[in-house]
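> Sequence first, then the predicted structure, then my questions.
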Amino acid sequence: MKSVKRTMGTMALAAIMILTVSCKDGNKEEAPTPMSSEMHQETMSGDEMAMNNGQDAKAEAILHEYFNLKDALVNDDNGKAKELGNTLAKSLKAFDVSNYSDNEQSELKDIIEDATEHAEHIGESDIKHQREHFKTLSKDVTDMVAITGTDKKLYEQFCPMYNKNEGGAWLSMNKEIRNPYFGAQMLKCGKVQREIN
């Protein structure tokens, strides 16, 4: 029994060491997995995941505002993140889903409702809570991009250390890791999970 406990303790210690080492500033990124016109979704079927070829200027504007918000969190700028959260919430509320199929409209309405709520919370919170809401907002924006499409090459990035090692993903237009969940504290913690183009 003692040997089992010792083995389990050793394995737990090894896991902690691996996570710690993986998020040092000198880490090497793994090669991202290229994704052409589909994104992995847990809530959508394969056919629904295919990105639309038609581009929507308002969807692109929302994506641009999301990246500005991400950059404010990377820079630990609570005030700018509040401002951008409110701007993003307004843009999400104004997004017109009528150009999409009935199924896509239904999905987009759910995504936009959830994303708007998180953007509004970011607009009125301290930076710790902004980052908590940004995690869910990032999933919402990723889900939205799966439907609306984009002409930009995006990178889904992931930090395994965020939220007591639960981890958190975000989108970026750059391969280089700039962590919005830790900012200057652990700026380069994370890796590219996949490319979205």
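Structure's in. What do you need? Bear in mind that the values here come from a model prediction, so they are computed numbers and not experimental data. Numbers count the residues shown, from 1 in each chain.
> C-alpha only now, for contacts and for neighbours.
Will do.
> contacting residues for residue 134?
118, 119, 122 (Cα atoms under 8 Å, 6 or more residues apart in numbering).
> Where does it fall, secondary structure wise?
helix 127-148 (DSSP states H and E).
> What residues sit buried inside that helix?
By neighbour count on 16 or more other Cα atoms under 10 Å, the buried set for helix 127-148 is 127, 130-148.
> Would you map the strands across this protein?
Taking DSSP state E, the strands of the chain run over residues 154-159, 168-172, 191-196.
> Now render these as a markdown table, adding mean neighbour count and distance to residue 64.
A markdown table is the format used below for those (neighbours: other Cα atoms under 10 Å; distance: least, Cα to Cα, whole Å):
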| stretch | mean neighbour count | distance to residue 64 |
| --- | --- | --- |
| strand 154-159 | 23 | 12 |
| strand 168-172 | 24 | 10 |
| strand 191-196 | 23 | 16 |
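> Second structure for comparison follows:
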Amino acid sequence: MKTLKKTNILAFILTVLVFSCKENKTSNLEKSNDQLSRKILAKEATKITFNSSDAGDIFERYIELRNALIESDAVKASKVAMKFDSIEGGDYEKINEVALLIGASDELDSQRLLFSELTTLLEPVIKDQLAGGAVYKQYCPMAFNNDGATWLSSESVIRNPYFGSKMLNCGKITETYTE
């Protein structure tokens, strides 16, 4: 009877330890992903400059949103998209509206569809305001049931926001904007 009690206590302690370690690993993995995203964002943000600080801010948020979609993190994408409303002005009004729709959604597929629209709206602003560096227009022919979709990046490396890790490298550069 005493042995059975000790075995049950030992089993309980091991279970608690296993689940505690498991939660820690998840937490560390999430921290690692966040740190990687911040490093990528910082690297990309320092490569290009814009004539307007608003254009620079909105492109930085766009890259952060793109990274959340690459990670297939709908919650993070929603939080990032909600930051767009702080930039005001005629050129940015429709961009902000679409970004806020992304922020209001918790569905990754809807966010990705709206991100495609956001890209279309943001592209002329980025082209017009680019002062230094390079912005790459990238294209995935398989997005949205083979209709295809584009996104912008300041790196030539393909990191697909429409499929995330499922097809991370699917795509090609279709244009390069430089100033």
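That came in fine, so what should we check first? Note that the coordinates shown come from a computational prediction; the quantities given were computed from them, not determined experimentally.
> And the TM-score between these chains?
TM-score of the superposed chains, computed with TM-score structural alignment, normalised by the length of structure 2, equals 0.68; 129 aligned residues with a Cα RMSD of 1.6 Å.
> on that earlier part again, kindly reformat the strands of structure 1 as a markdown table containing distance to residue 180 of structure 1.
As requested, the strands of structure 1 are arranged in a markdown table below (distance: least, Cα to Cα, whole Å):
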| stretch | distance to residue 180 of structure 1 |
| --- | --- |
| strand 154-159 | 9 |
| strand 168-172 | 8 |
| strand 191-196 | 13 |
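> can you tell me which of those comes nearest to residue 19 of structure 1?
strand 154-159 (9.9 Å; Cα to Cα).
> Please name every helix or strand in contact with the closest one.
strand 168-172, strand 191-196 (3 or more Cα pairs under 8 Å, 6 or more residues apart in numbering; DSSP states H and E).
> nearest to residue 102 of structure 1, of those?
strand 191-196 (24.5 Å).
> Okay, angle between the helix ranked longest in structure 2 and strand 134-140 too, please.
Ranked by residue count and defined by DSSP state H, the top helix of structure 2 is helix 2-47. Here helix 2-47 of structure 2 runs at an angle of 120 degrees relative to strand 134-140 (axes from the mean of the first three to the mean of the last three Cα atoms, to 10 degrees).
> and helix 2-47 of structure 2, what other elements does it pack with?
By 3+ Cα pairs under 8 Å, 6+ apart, helix 2-47 of structure 2 packs against helix 53-70.
> Which positions in structure 1 sit opposite the helix it packs on in the alignment?
The alignment of helix 53-70 of structure 2 onto structure 1 (TM-score structural alignment) covers residues 57-74.
> Name the residues of the matching stretch that are buried.
Buried residues in stretch 57-74 of structure 1 (16+ other Cα under 10 Å): 59-60, 62-63, 65-74.
> distance from that stretch to structure 2 after superposition?
Its matched residues in structure 2 lie on average 0.7 Å from stretch 57-74 of structure 1 after superposition (mean Cα distance after the TM-score superposition for structure 1).
> How far away from the center of its chain is that stretch?
11 Å (Cα atoms, centre = their mean, to the nearest Å).
> now stretch 163-172 of structure 2
With Cα atoms, centre = their mean, you get 13 Å for stretch 163-172 of structure 2.
> Could you tell me where it falls in structure 1?
The aligned range for stretch 163-172 of structure 2 is 182-191, by TM-score structural alignment.
> Quick check: residue 104 of structure 2 touching residue 79?
No: contact status for residue 104 of structure 2 versus residue 79: not in contact, 9.0 Å apart, counting by Cα atoms under 8 Å.
> which ones are touching the spatially most central residue of structure 1?
Here the mean C-alpha position of structure 1 is nearest to the C-alpha of residue 170 (Cα atoms, centre = their mean), at a distance of 2.1 Å. Residue 170 of structure 1 is in contact with 135, 138, 139, 156, 157, 158, counting by Cα under 8 Å, 6+ apart.
> Now distance to residue 12 of structure 1 too, for these, in JSON lines please.
Putting the contacts of residue 170 of structure 1 into JSON lines (distance: Cα to Cα, whole Å) gives the following:
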{"residue": "135", "distance to residue 12 of structure 1": "26"}
{"residue": "138", "distance to residue 12 of structure 1": "30"}
{"residue": "139", "distance to residue 12 of structure 1": "29"}
{"residue": "156", "distance to residue 12 of structure 1": "28"}
{"residue": "157", "distance to residue 12 of structure 1": "25"}
{"residue": "158", "distance to residue 12 of structure 1": "22"}
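> of these, closest to residue 105 of structure 1?
residue 139 (17.6 Å).
> Quick one: map the closest one onto structure 2.
In structure 2, residue 139 of structure 1 lands on residue 120 (TM-score structural alignment).
> who's in contact with the closest residue to residue 67 of structure 1 other than its chain neighbours?
The spatially closest residue to residue 67 of structure 1, leaving aside those adjacent along the chain, is residue 172, at 6.9 Å (Cα to Cα, 6 or more residues apart in numbering). If a contact means Cα under 8 Å, 6+ apart, then residue 172 of structure 1 has 67, 154, 155, 156, 157 as its contacts.
> Go again with 10 Å.
Residue 172 of structure 1 makes contact with 63, 66-67, 70-71, 153-157, 178-179, 192, 195-196 under the criterion Cα atoms under 10 Å, 6 or more residues apart in numbering.
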